[in-house]
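**Q** Sequence first, predicted coordinates after that:
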Amino acid sequence: MKAMMVDELGPPEIMQFKEMPDPVAGPGEIRVRIRAVGLNFPDILMIAGKYQHKPDLPFAPGMEAAGEVLDVGDGVTDYAPGQRVIIHGKGGMYAEQAVVPEAWAVPLPESWSFEEGAAFWSAYLTAYVGLVSRGRMQAGETALIHGAAGGVGLAAVELAHALGARVIAVAGGKAKCDAVLAKGADFAIDHRTESFRDRVMEITDGAGADVIYDPVGGDVVFQSLRSIAWGGRLLIIGFAGGTIPEVPANYALLKSCKVIGVRAGEYGRRDPAAGRQVMRHMLELADSGKLQPHVHAVMPLQRAVDALAEISSRRVVGKMVLAC
């Protein structure tokens, strides 16, 4: 098989497109012919050795993909050769084949393409674990979504809308604001031209947002705490803005709010039953047409460096996908 390999840590440009041995499925595992790979900002961090998971060199990055089952190991009962699946893992997906435990796979919805399936797992799992499992968002509450046109942000907009929240989405530029409105946001705030704090307080008549979903970090955290509702929940998703802030405890005290860290992948690893329940509900929403991953563009596997550059440029709406 061919794969994009990291032999030394650094920028994405250090990856090499190589011939590698085909993997072999062991007991409880499935081997998948990957057709599409979903790209995520943490891929860039992992290639540089700056992500919390640091695989041994050499490795292929990539945490999610979609394809067809080639064969299965002993003890596998839920999957058979030829079945279309979505898979995830801690790495190894920038390749034409991958082996994963059967528990790390779900059936690809019949109406979805491989590209849509590859854009699903990480973004929607992060959105669901953040908003629902950790944030306890309820129908009728106001959800403020930062980075709303990105992969995890757009998934959060769509999910919050599907679950009955009033959605305020923050994005940069008219095209991205139009995209979040199309996914169900009730209000779109262009952070390039207006203060999201002022607009949130205006929209909510001074009450603030009940749940705030923040994959950006930096100064966004401080302004979010100034626009959160009494008893609200601020969800720390990541730091795509590049700066890890120190949260001022007095803000949490004054608003009696919670600051909650979200590690969606670890949530399911530590509580597999809860993780399976999350995925079942998301697939139910997908089958009912309430969730539909947005693919910004598709590039061939060997152009992974160019695709990651698109993510770094902040031009992407939804998810970049590689075709294998």
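**A** Structure received. Numbers count the residues shown, from 1 in each chain.

**Q** alpha carbons only for contacts and neighbour counts from here, please
**A** Noted.

**Q** Could you pull out the helices in the protein for me?
**A** Taking DSSP state H to define them, one finds helices in the chain at 41-47, 114-118, 121-128, 151-162, 174-182, 196-203, 219-225, 249-255, 264-270, 272-287, 304-312.

**Q** Second structure for comparison follows:
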Amino acid sequence: MSRNVRFHATGDAGVLRLDEVDVPAPVKGEVRIRARALGLNRAEVMFRTGQYVVDPVFPSAIGYEASGIVDAVGPDVDHVSAGDAVSVVPAFAMTDYGVHGELVLAPAHAVVRHPDSLSWEEAAAVWMQYITAYGGLIDIAGLGAGDTVLLPAASSSVGLASIQVARMVGATPVALTRTSAKREQLLEVGAAAVIAAQEEDVVARVLDLTNGRGARVAFDPVGGPGVAQLAAAAAPGGIIVNYGALDPRDMALPVMDVLGKHLTLRGYELFEITKDDARRRAAIDFVLDGLSRELLRPVIDRTFTLDEIAAAHRYLEASAQVGKIVVTIPE
């Protein structure tokens, strides 16, 4: 039997339980993993509270990211073997698989052998953040050398990953955050500049940093009325890639900025990349290359034990972290 995270009704973190479950042997196209660490994401909070793109089916498993040791493989799985150290790419629906638990099943296409240099905690913090950043910045926006990119909510795991991805391709990452409290931490992880949106004139700072041209790319998980600032700070021909709704209010775009600067607003979600075989392989190759050259390195804010899973969710919801929240499972 395995203790796996499940919930039997939507609600706050208190609905999460460690249920004893019998995990079956993997069938064709599946891998069974004995987990060592679990990565937490805001998507799991939304799923748990019934605010996600799919509704849970009870009792519901949960979790997109895990690292651990392959326990068994199903027929026709030949890219990993029992005993391999692997981590899981979010390339499935949580209504089909949930990988937060001691012994879990995952679809084989979502299981990757990661570099030996990563700890279990780091390996559980790789794929959601770096593929999200790769997809929005590289695959869609074509970010490259000489570009300036604006990164709202920059202290999130995806924000920090985006700083590193931008640096990897020679772009200039400008971190946006609400106050200056996290300024030094953001500079330490590679931000070229930090703008505290509640304390500074965002548009004036961006224009100053770009010699009046503006930023070609904005990678935005916030949405809401604040998108107007991103449009005003954008360069002619710029693109705003929106990948979240931390502010659930409707966007308000200044039409003359959109028309006069020929701006593009593009909605984006991770699964555009991870559910497309060719794009997923390209993303994995990009991330593995960055990890192997130590240009990408997950930032861990805090770890919790499996018994503290509810506390870990509450900490994530408080939005005080700089980096990834990881849950550990001892051997």
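**A** Structure's in. What do you need? Note that the structure is a prediction, hence the values are computed from the model and not measured.

**Q** picking that back up, want to try CSV for the helices of structure 1, with mean neighbour count as columns?
**A** Putting the helices of structure 1 into CSV (neighbours: other CA atoms under 10 Å) gives the following:
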stretch, mean neighbour count
helix 41-47, 21
helix 114-118, 27
helix 121-128, 24
helix 151-162, 28
helix 174-182, 18
helix 196-203, 18
helix 219-225, 19
helix 249-255, 13
helix 264-270, 15
helix 272-287, 15
helix 304-312, 18
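
**Q** Kindly reformat those as a markdown table containing distance to His296 of structure 1.
**A** Formatted as a markdown table, these follow (distance: least, CA to CA, whole Å):
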| stretch | distance to His296 of structure 1 |
| --- | --- |
| helix 41-47 | 14 |
| helix 114-118 | 10 |
| helix 121-128 | 14 |
| helix 151-162 | 9 |
| helix 174-182 | 11 |
| helix 196-203 | 25 |
| helix 219-225 | 25 |
| helix 249-255 | 37 |
| helix 264-270 | 23 |
| helix 272-287 | 19 |
| helix 304-312 | 10 |
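
**Q** Which of those helices sits closest to Val99 of structure 1?
**A** helix 114-118 (15.5 Å; CA to CA).

**Q** ok, average deviation of the closest one from structure 2?
**A** When structure 2 is superposed, helix 114-118 of structure 1 averages 0.7 Å from its matched positions, counting by mean CA distance after the TM-score superposition for structure 1.

**Q** which residue numbers in structure 2 go with that helix?
**A** Counting by TM-score structural alignment, helix 114-118 of structure 1 lines up with residues 120-124 of structure 2.

**Q** quick one: contacts of the matching stretch?
**A** 36-39, 65-68, 86-88, 114, 297-300, 326-328 (CA atoms under 8 Å, 6 or more residues apart in numbering).

**Q** ok, the spatially most central residue of structure 1 - contacts?
**A** The centre of structure 1 sits closest to Ala123, judged by CA atoms, centre = their mean, with a distance of 2.1 Å. Contacts for Ala123 of structure 1 were tallied using CA under 8 Å, 6+ apart; they are 151-153, 155-156.

**Q** same thing but 7 Å
**A** 151-152, 155 (CA atoms under 7 Å, 6 or more residues apart in numbering).

**Q** same thing with Ile87 of structure 1?
**A** Shown in contact with Ile87 of structure 1 (CA under 7 Å, 6+ apart): 64-66, 104-106.
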